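# here's my sequence, what's the structure:
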Amino acid sequence: MAKDIHKMLGEEKIGRLLLSLSLPATIGMLVQAMYNFVDTIFVGKGVGSMGIAGISIALPVQIFVMAFAQMFGIGGASVISRALGERDHEKARRAAGNVMVFSLAFGLVMTLLGQFFLDQLLIMLGASEAIIPYAREYLGIILLGSAFFSFGMAMNHVVRAEGKPKIAMAAMLISAVLNIILDPIFIFSLNMGIRGAALATVLSQAATSIYVLFYFLSGRSLLRVSLRSLIPEWRIMRETVSVGLSAFSRQVAGSVLAVVLNNSLVFYGGDIAVAVYGVINRLLMVFIMPMFGVNQGFLPIVGYNYGARKMRRARESVKLASAVTTMIALFSSIVMFLFARQLISIFTDETELIESTIYALRIVILATPTIGVQVIASGMFQALGKALPALFLSLLRQIIILIPLILVIPRFLGINGIWISFPLADLIAFAISLVFYLRELKIFRSGELNVEEE
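Presented below is the predicted three-dimensional model:
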C-alpha cells in the first residue's frame, strides 16, 4: 500500500493524477455546498424570505466551525503528504491521530459555548428583531452537531492526503443524500419548519463522521491510528496549525465578512437585502466549490513532490491546476450571468426577492474569473508549508480588501456600493496574488535546475 501511494503521487502523469484526485474532491466539495443550498431551497419554499435570512445570519458560525476543521484537516494533510514523500510513515500516523483528537475537542467546545451564548451571538451577527426567531431555531440545533461537522470535515482531508479520494467523496455523498432525503420530511411532513432543516443537517453530518471513523478503525487506512498516536504531540500540532492557519484564516475571514455584510445589508437595504445575499452566497458556493475541489486534489500532489524534491512535477501541477480553476471560474460566471432568473427561482417565488437578487448577482460576479489563480496561489503555499505567504493570501481578498471596501463605498453609493465592492476586491486580490504566484514558480524552476545538476 505504501509503495502504491509513492508510485501514484511521485510517478503518475500529472494530468491524470490531478483528475483522479480532484474529481472526487470536487464532488465532495459540491456535496459540502449542498448542505446550505438544499436547506435554503426548502426553507425558502416552506418558510419564506425571513427563513432564508435566518439561515444567512447563522452562516458565519457554521463558517467559523468549518475554519477550525479545515485548519486541523488541511494543515494535518500537508504534514502527512510531506511525511509520506519523505517516507516517514510514523510521523504521518501521529499527525492523523492528532487531527482526530483536536477536531473532536473543538467541536464539543463550540457546542457548549453556543448553548450558553446563543442570543448574544445572534445580536452580534446582525440579526434584526424580525430575523432572530428564525435564526435562533436554526442555529441552536446546528451547534449541537458541531463535533460531527468538525471531525468529519477534518478527517476527510486526512483521507485525501493518503491518496484515497473516493473514500472521502463517499463520506460526503452519504451526508448530502441523507440531507436531501431528510429535509422535506422534517420541514414539510413533520411540519418542523426551519428547525427541521437544521436537524436534517446535523443527522447527515453525524452519518459522515461515523463512516470516516469506521474507515480508520477497520484497518483499511495506511494511517493506522493507535492510542499512542492520539496523544497530543505539540511539535506536530504546531506544524499542523502553522500550515493550516491560512485555510483557517480564509474561513474566519469569510465569517467576519459575513458579520460585517449582514450588519451593512440590514442598515442599507433592510431584511430583504440579507435574504438577497443569502441566495447569492448559496449560488456562489455551488459554482465556486469545484475550484476548491481542484485545489484539494492538487495539494497532496505538490506537497508530496516538493517533499520528494521532484520540482518539475510540482511546478507542472501548479500550472495545470491554475488553468483548470480559471476555466471553471469563467464558465461559472457566464452561467450565473445568463441564467440568473432561472437559478434564483429555485429558492423563492417572491417577485421582489427574485428581481433584487438578479440585479445584485450580476454585479457581484463580474470579476469571478480571477478567483482561480487566487485559490491555487494560496493552496500552493499551504502545500509547501510556507505559512506566512499562505496566511497573507488567505486574508487578502476578504479581510484586507473587501471588508474596508464594504465599510467605505456604501457610504456614497448605498446598497449598490456593497455589490460593487465584490468585483473590485477580486481584481485587486488577483493582481497581488499573481505577483506571489509567479515569483514562487521561479523558485520552483531554480530548485528544478539544482536537482538536475545533482
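# can we go C-alpha only for contacts and neighbour counts from here?
OK.
# helix, strand or coil: sort out P300 for me.
At P300 the chain is in helix, as set by DSSP: H, G, I helix; E, B strand; the rest coil.
# check contacts around it.
Contacts for P300 (C-alpha atoms under 8 Å, 6 or more residues apart in numbering) come out as L9, A77, S78, S81, R160, A161, G163, A383.
# tabulate those residues (JSON lines), appending neighbour count and distance to T325.
Output for the contacts of P300, formatted as JSON lines (neighbours: other C-alpha atoms under 10 Å; distance: C-alpha to C-alpha, whole Å):
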{"residue": "L9", "neighbour count": "26", "distance to T325": "20"}
{"residue": "A77", "neighbour count": "35", "distance to T325": "21"}
{"residue": "S78", "neighbour count": "29", "distance to T325": "20"}
{"residue": "S81", "neighbour count": "31", "distance to T325": "22"}
{"residue": "R160", "neighbour count": "26", "distance to T325": "19"}
{"residue": "A161", "neighbour count": "32", "distance to T325": "20"}
{"residue": "G163", "neighbour count": "23", "distance to T325": "21"}
{"residue": "A383", "neighbour count": "29", "distance to T325": "17"}
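# would a markdown table of these with distance to V375 and secondary structure be doable?
Below are the contacts of P300 laid out as a markdown table (distance: C-alpha to C-alpha, whole Å; DSSP: H, G, I helix; E, B strand; the rest coil):
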| residue | distance to V375 | secondary structure |
| --- | --- | --- |
| L9 | 21 | helix |
| A77 | 17 | helix |
| S78 | 16 | helix |
| S81 | 19 | helix |
| R160 | 18 | helix |
| A161 | 18 | helix |
| G163 | 21 | coil |
| A383 | 12 | helix |
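# any chance of these in CSV, with distance to I406 too?
As requested, these are exported to CSV (distance: C-alpha to C-alpha, whole Å):
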residue, distance to I406
L9, 43
A77, 34
S78, 34
S81, 38
R160, 36
A161, 37
G163, 41
A383, 31
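# here is a second sequence; please produce its structure as well for comparison:
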Amino acid sequence: MLRFTLPSVVMNIFASLYIIVDGFFVANFVGTAEFAAVNLIMPAMNIPGTIGYMFGVGGSALIARLSGEGDQDKANSLFSLLVLVSSCLGVLMLVPGFIFMRPLTALLGAQGQLLENSVLYGRIFILALPAWILLYEFQLFFVAAERPELGLAVTLCAGFCNIALDALFIIVFKWGLAGAAAASAISQLTGGLFPIIYFGRKNNSLLRLTKPVWDGIAILKALGNGSSEFMSEVSYSVVGIIYNLQLLKYAGENGVAIYGVLMYVSLIFSAIFVGYSNGIGPVFSYHYGAQDHGELKNLRKRSLVIIGITSVAMCILSEAL
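Below you'll find the model as predicted:
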C-alpha cells in the first residue's frame, strides 16, 4: 500500500512547493510588496489549475476500475480522452485569462503597484495553464498506471527545476517578480509535458496514450467523481481570496504577506492527507473492479488507522513548533 501512497504524499508536498518556492525567493530577494502580489493572485490562479485535479481524481477511479476488470483497451481510450479534453480546456481558458487578468485582479482588491505586480505575475504564470492542469492530472494517472514512483520523479524534477530557475532568474538575472513567474511556468511545462512523451510511447506501465474514442458519459462520470475534490480546492481558494480582501482593507499589503506565510505552512500539512487520498483512491478502484471485497475492507481499515495516527502526530507536532 505504501508503494502507492508514499510517492503520492511526497508528490503533493512538492507540488505545493511551486507556490512556496516562489514566495521564498520573492520575499527574500525582491520585496514585501511583490510577495504580497504573489499571495494575492495565487488563490485565483489555483482555481483553473484544479480542473486537472478533478479530471485526475475522477478519471483515475474509472481507469483503475476498468484495469481491475481486465478491459485495458477501454482504460487506455478513456485515459487518452481525459488528457485530450482537459488539455483543450486549459487552452480555452488561457486566452481569456490572460486578456482579463487586470479586471480579475482588480476584483481581488488590488490597486496601484500591487495591481500592476499581480497582473504581471498572473499573466506570465497563466501561460503554462494547460501544462499545470496536466501536472495535477498526471499525479493521479501515474498511480492508476501503477507507476507512482515515476510520477514522484517527474514532480521532483519539476520542483527542483523551479528552485534552480528561481535562483537563476531572480538572484542572477535580477528579473524580479517576472522571473519568479517564469520559473514556475517553465517548471510546470516540464512536469506537465514529460508524461505525455512517456505515455505516448511504448512503456512498462498499465496505461498508454492511444487514439481516443469519444465517450460523453464517461467524461461526465469522471467529472462527477472528481467534483467533490474540485469543490474542496475551489473553496480553499475562495476562502483565501476573501481573507485577502479583508486583509487588504484592514492591514494592507503586509497583512496579505503575513497570511501568505501561514498558508504555506497549511499547504504542507494538507498535502500529506491529500496525497494519501490520491494514492489510495485508484487502489480501491482497482480492487472494486476486480470484485475483491475482502481487500477493500482491509484497505479501508488500514487507511483509517494510518490517517488517525498521522492526524494525532501532526497535531502534536504543530503545537510543539
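# how close are the two chains, by TM-score?
Overlay of the two chains. TM-score (TM-score structural alignment, normalised by the length of the second structure): 0.94; 320 aligned residues with a C-alpha RMSD of 1.7 Å.
# circling back: and which of the contacts of P300 of the first structure is nearest to G293 of the first structure?
R160 (11.1 Å; C-alpha to C-alpha).
# my guess is the closest one contacts M169. True?
No. With contact defined as C-alpha atoms under 8 Å, R160 of the first structure does not reach M169; the gap is 9.1 Å.
# name the element the residue nearest in space to the middle of the second structure belongs to?
Centroid-nearest residue in the second structure: Y136, 4.1 Å away (criterion: C-alpha atoms, centre = their mean). Y136 of the second structure belongs to helix 129-144 when assigned by DSSP states H and E.
# for that helix, give me the average deviation versus the first structure.
Once fitted to the first structure, helix 129-144 of the second structure is off its aligned match by 1.4 Å on average (mean C-alpha distance after the TM-score superposition for the first structure).
# for stretch 54-64 of the second structure, same thing?
Relative to the first structure, stretch 54-64 of the second structure is 0.8 Å off (mean C-alpha distance after the TM-score superposition for the first structure).
# which residue numbers in the first structure does that stretch align to?
Alignment of stretch 54-64 of the second structure against the first structure: residues 71-81, by TM-score structural alignment.
# check stretch 5-23 of the second structure too.
By TM-score structural alignment, stretch 5-23 of the second structure lines up with residues 22-40 in the first structure.
# compared with the second structure, how much does that stretch deviate?
Taken against the second structure, stretch 22-40 of the first structure registers an average deviation of 0.8 Å after superposition, with mean C-alpha distance after the TM-score superposition for the first structure.
# from the middle of its chain, how far away would that stretch be?
Offset of stretch 22-40 of the first structure from its chain centre (C-alpha atoms, centre = their mean, to the nearest Å): 10 Å.
# which of the contacts of P300 of the first structure are retained in the second structure?
For these, the contacts that are reproduced in the second structure, applying both residues aligned by TM-score structural alignment, their matches' C-alpha atoms under 8 Å, are A77, S78, S81, R160, A161.
# picking up where we left off before, I'd say the residue nearest to the centre of the second structure and G52 touch.
Yes. Y136 of the second structure lies in contact with G52 (C-alpha under 8 Å); the separation is 5.1 Å.
# which position in the second structure aligns with V101 of the first structure?
Checking TM-score structural alignment: V101 of the first structure goes with L84.
# which parts of stretch 228-242 of the second structure are buried?
By neighbour count with 16 or more other C-alpha atoms under 10 Å, stretch 228-242 of the second structure contains the buried residues E229, F230, E233, V234, S237, V238, G240, I241.
# filter those down to the ones in helices?
Among these, the members falling in helices (DSSP state H) are E229, F230, E233, V234, S237, V238, G240, I241.
# list the contacts of the third one.
Going back to what we said before, that points to E233 of the second structure. Applying C-alpha under 8 Å, 6+ apart, we find E233 of the second structure in contact with I47, T50.
# give the equivalent position in the first structure for it.
E233 of the second structure maps onto Q251 in the first structure, with residues paired by TM-score structural alignment.
# now R94 of the first structure: which helix or strand?
Going by DSSP H and E, R94 of the first structure is in helix 89-116.
# next: L388 of the first structure.
helix 387-395.
# where in the second structure does that helix fall?
The aligned range for helix 387-395 of the first structure is empty, by TM-score structural alignment.
# contacts for that helix?
Contact with helix 387-395 of the first structure is made by 242-247, 249-250, 253, 374, 377-382, 433, as judged by C-alpha under 8 Å, 6+ apart.
# in the helix or strand just after that helix, which residues are buried?
Next along the chain after helix 387-395 of the first structure, taking DSSP H and E as the criterion, comes helix 403-408. Under the neighbour-count criterion of 16+ other C-alpha under 10 Å, helix 403-408 of the first structure has I403, L405, I406 buried.
# then stretch 59-79 of the second structure?
So stretch 59-79 of the second structure, judged by 16+ other C-alpha under 10 Å, has buried residues 59-69, 72, 75-79.
# now the helices for the stretch 101-250 of the second structure?
Using DSSP state H, counting those that start in this stretch, the helices of the stretch 101-250 of the second structure run over 101-107, 112-125, 129-144, 148-166, 176-200, 216-250.
# list the buried residues for the first one?
By neighbour count on 16+ other C-alpha under 10 Å, the buried set for helix 101-107 of the second structure is M101, R102, L104, T105, A106.
# please apply the same query to the fifth one.
For helix 176-200 of the second structure, burial by neighbour count (16+ other C-alpha under 10 Å) applies to 176-196, 199.
# and stretch 183-197 of the second structure, how far from the first structure on average?
When the first structure is overlaid, stretch 183-197 of the second structure sits 1.1 Å from its aligned residues on average, using mean C-alpha distance after the TM-score superposition for the first structure.
# which residue in the first structure aligns with the residue nearest to the centre of the second structure?
Counting by TM-score structural alignment, Y136 of the second structure lines up with M153 in the first structure.
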